[in-house]
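In: got a predicted structure here, sequence first:
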Amino acid sequence: MKKILYLFCALLSVTFYACSDKNEENVYQTTKLTVELVYPEGVIPTEGVIVKVRNTVNNTSFDALTNGEGKASFVVPSGVYEASATDSKWDAGNLIVYNGLNSQVVVSGQAAQVQLQLTGSRTGSVVIKEIYAGGCPKDDSSGAFINDQSLVLYNNSSVNVDLNDFALGIVSPYNSQASNTYYTPDGKLSYASEGWIPAVSGVWYFNTPVTLEPGKQIVIAITGAIDNTQTYSQSVNYANADYYCCYDIEDYNNERYYPTPAEVIPTSHYLSAYKFGQGNAWIFSTTSPAVFIFRPEGQKLEDFINNAETTDSKSNKKIPVEWIVDGVEVFAKGNSSNKKRITEDIDAGYVEMTPKMGYTLYRNVDKEASESLEENKGKLVYNYAGGADSTTDPSGIDAEASLKNGARIIYKDTNNSSNDFHQRAKSSLRN
């Protein structure tokens, strides 16, 4: 019996050693990866830029800094990675942000070197501060209420901005996980090299004079511009005289989406629409809207919309990239079919959204810029804990609490939603 026990222990020891050795080989086998940032012609690479690579399967990430040649070196396990980087430079008084994203970096056991093409774009004065699109749970737990969507615009600059000719659009297709026929066989967006993005259905615009002061915001109720909390307690109350709303029953008259706005909202705060697609509602995706704001240049918006040459083969409008003030790419949380619709010169990344939980997408605070303002001394509130699904603002600053405390917040604006946004536990309008 004792001899049998010894043999069993020896066999167990060998078995354990073999399994342990195999696990170590699988887990710890690593490969050198070099990522080279490729700037537009004439732009000198920057030393010390943070390059991030993220494993697309297990979501582990690694950071490294570029050298003087714009190269960053990593030692990572085999797998498929997403590489990204953001740099910024001043040019003739304008801040140019350079972004790059490559979601198909394959590391398979041999040293690899990949290039990350960077695209430059100017930062804007007005930014999309918040997107509330996914709806909230119904009080009786019977499902979700989704017709209470909104957008918050914010003047991130130090000067007044005239919004009179600003317009709002969404990119086709409505959902990031939907089939996207704009992709070519080689995996590229067909319009990326042509300098436009496809706006679907219609666009909304301000039809009365509007001036947005520095550090101030405008709330736009996309659907349900009423006090929705009367029916669903976790929803949003838009019955506010300062708010704006999308309401133009001549073009979009679906009462489910557009009940008569709350009486306190002035009719002068109703945005008007130019409709060029089908349907009686402007569908703002509840899982993954690709939303943008733009300002026409050199012509009136109406003339652009009525020009047949600005319509593509899918009946969408070709909005010039140089008109785009800000845009945010939203992906459906955890969906493997997500595809980008907004080009990298507008938004080089994306932010994921979980619908039906009352969550909102909220822009991160630019910590250094906000702390540098003399007027903010003693007014910034820290220890922010408002994130949802393990996301948060890396600055640690509670933006809404700081605003209420009299601070002037400057939000992060790198034209890369992966850096600029997080998912917040609830709409800031509910605070």
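Out: Nice, thanks for sending it over. Nothing here was measured: the structure is a model prediction, and the numbers come from that model.
In: CA only for contacts and neighbour counts going forward, please
Out: Will do.
In: where do the strands sit along the stretch 101-250 of the chain?
Out: Remark: strands assigned in the stretch 101-250 of the chain by DSSP state E, counting those that start in this stretch are 112-117, 119-122, 126-132, 136-137, 144-145, 150-155, 161-162, 167-170, 196-199, 202-205, 211-212, 217-221, 244-246.
In: packing partners of the first one?
Out: To tie it back to what came earlier, the one meant is strand 112-117. strand 30-38, strand 94-107 (3 or more C-alpha pairs under 8 Å, 6 or more residues apart in numbering; DSSP states H and E).
In: on that earlier part again, buried deepest among the strands of the stretch 101-250 of the chain, which one?
Out: Counting by mean count of other C-alpha atoms under 10 Å, strand 244-246 has the highest mean neighbour count of those, with a mean of 27.
In: downstream of it, the next helix or strand is which one?
Out: strand 270-275 (DSSP states H and E).
In: okay, now the one to match up with it:
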Amino acid sequence: MKRSLYLMMTIVTGFCACQKKDLGSTATPVNLSVAIEYNSEVSSIGLRKDSALVRITNNTSGTTKETYTNINGVASFESITPGHYTITASISIPRSTYQQLSGTVVEQDVAFNGNITNESITQQQTKIKVPLVTGRIGNWVFKQIYYAGSNTSSGAVFRDQFFEIYNNSTDTLYADSLCFAQLIGVNNTSANYPTHGYLPNNQFDWTKSVGMNDANANTNYVYARAVFMIPGTGKQLPVLPGKSMVIAQTALDHTAPYYLNDGTMQQITNPALTIDLSGADFEAYLVDYKRAESGNSPTFNPYKWDVDNPAVPNLKVFYSTINDMILENTGRDAFVLYKTGGADPKTGFPFFAAPNITTVLPTTNLYQQIPVQLVIDAVELQRVTESSRVPKRLPNSLDAGPTNVSGGEYTSQSLVRKTARSVNGRRILQDTNNSANDFVTRAKADPSKTDASFTY
């Protein structure tokens, strides 16, 4: 997967001088050996190791090579330029084979994935082991997405939205610097678009964006209208296997009245329709970001529903074209979780205007370009009625099928990822790279993170 020259140069400038020297074109090529190994839960049951796909990506040049493992689970790469690499490995075990070897009943083929980010390959470091685990590469997944909101007159409308991220691996993961982005895309069903800036399916054609110089702009990247990051310096926010974190739009108890930023009281008519988010792990608070964006104008008025709960930490806000982390109630939306691989979340990736814009002005909205190879999990939503659905915005490599709550907007319903199986009390959530298969509708959103918040 190759990145644009602009992106490559941006990331390179963030490296220190000694790293630039280490990654120079004069370095002597090395032969790299990558061995896969299964996690301890299944390492002894006899799963095959041959035919796993191993891919290595140079983090500086974006050059990608891939090959398959031999019978011993080893993939060999010749004449590799020393440097920092992302190494991924994946293998799918047929359902019948896995059941026979493990004695565990499964509903689908079992995918094992491994990911090592920013591994330094040198003359002395030419043998790498990649642990394989079930679930997506990276092992963070969206567990629950509450986008529909609650009743517009007796509920909380959009104010009680949240999403829940889950550690789907066997290892403790750290949420520090995990990014969440809402993506931009065409949000209507009209088939009568102008010819400039659109694909045949009426979604944006990002190769036509002003300043774009990448023929793979539609497949190798996604484009964000809002970017948030969980704060932390590296290992401040451990999340144990099978545990999760709740990210609220506004971390307040929405079943009770509270004051808005304009001093008025927000009432609630039917508390049973909404939820208490005062116990969320993080919230999105954009008032300070929007105030700074206005140049600290004395006439700035904060968005009245973006109320801060001082008891709940705020996400870092790097970019947003809207006033709050408002998820599209009707389902015309898509989200990604990713880590930047060392690049600055705010400046490490370029921004582009929508492809239907031919002249970029100072007031034109720009959208950040995020490499697909950095995405850990992705979910695309759609409207309930197929005739009302908008053009698909996520490439199939991230999400082969969009999903939705069964009742549509303002129903208090949430999406919850299915449980594939449990191991010693830890749930392994289903992730087939197809949200239409992986999620089900919950009658009412549940941010408790308890066993009751899952589904089977």
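Out: In hand now; what should we look at? Computed from a predicted model, the values in this text were never measured in an experiment.
In: just to revisit the earlier point, so can I have JSON lines of the helices and strands packed on strand 112-117 of the first structure showing distance to residue 282 of the first structure and mean neighbour count?
Out: Output for these, formatted as JSON lines (distance: least, C-alpha to C-alpha, whole Å; neighbours: other C-alpha atoms under 10 Å):
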{"stretch": "strand 30-38", "distance to residue 282 of the first structure": "39", "mean neighbour count": "20"}
{"stretch": "strand 94-107", "distance to residue 282 of the first structure": "30", "mean neighbour count": "19"}
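In: adding distance to residue 214 of the first structure, write the ones you listed out as TSV.
Out: Listed next are these as TSV, based on distance: least, C-alpha to C-alpha, whole Å:
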stretch	distance to residue 214 of the first structure
strand 30-38	35
strand 94-107	18
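In: quick one: which of those is nearest residue 141 of the first structure?
Out: strand 94-107 (37.8 Å; C-alpha to C-alpha).
In: other residues contacting the closest one?
Out: If you take C-alpha atoms under 8 Å, 6 or more residues apart in numbering as the criterion, strand 94-107 of the first structure is touched by 31, 33, 39, 77-90, 114, 116-123, 344-345, 348-349, 414-416.
In: next one: stretch 215-234 of the first structure
Out: Stretch 215-234 of the first structure has contacts (C-alpha under 8 Å, 6+ apart) with 136-139, 145, 147-158, 212, 235-239, 242-246, 257-262, 284, 358, 408-410.
In: do that again at 7 Å, thanks
Out: Applying C-alpha atoms under 7 Å, 6 or more residues apart in numbering, the contact partners of stretch 215-234 of the first structure are 136-139, 147-156, 235-239, 243-246, 257-259, 261-262, 358, 408-409.
In: swap in stretch 178-195 of the second structure?
Out: By C-alpha under 7 Å, 6+ apart, stretch 178-195 of the second structure touches 202-204, 223-230, 332-339, 388-391, 393.
In: and the gap between the aligned residue in the first structure for residue 308 of the second structure and residue 246 of the first structure?
Out: Aligned counterpart of residue 308 of the second structure in the first structure: residue 260 (TM-score structural alignment). Going from residue 260 of the first structure to residue 246 of the first structure by C-alpha to C-alpha, to the nearest Å gives 11 Å.
In: same question, residue 152 of the first structure
Out: Distance from residue 152 of the first structure to residue 246 of the first structure, by C-alpha to C-alpha: 13 Å.
In: can you check residue 240 of the first structure too?
Out: For residue 240 of the first structure relative to residue 246 of the first structure (C-alpha to C-alpha), the value is 14 Å.
In: quick revisit: dump the strands of the stretch 101-250 of the first structure to JSON lines, plus distance to residue 431 of the first structure.
Out: Shown next, in JSON lines, are the strands of the stretch 101-250 of the first structure (distance: least, C-alpha to C-alpha, whole Å):
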{"stretch": "strand 112-117", "distance to residue 431 of the first structure": "41"}
{"stretch": "strand 119-122", "distance to residue 431 of the first structure": "33"}
{"stretch": "strand 126-132", "distance to residue 431 of the first structure": "14"}
{"stretch": "strand 136-137", "distance to residue 431 of the first structure": "15"}
{"stretch": "strand 144-145", "distance to residue 431 of the first structure": "19"}
{"stretch": "strand 150-155", "distance to residue 431 of the first structure": "14"}
{"stretch": "strand 161-162", "distance to residue 431 of the first structure": "26"}
{"stretch": "strand 167-170", "distance to residue 431 of the first structure": "26"}
{"stretch": "strand 196-199", "distance to residue 431 of the first structure": "33"}
{"stretch": "strand 202-205", "distance to residue 431 of the first structure": "27"}
{"stretch": "strand 211-212", "distance to residue 431 of the first structure": "22"}
{"stretch": "strand 217-221", "distance to residue 431 of the first structure": "14"}
{"stretch": "strand 244-246", "distance to residue 431 of the first structure": "19"}
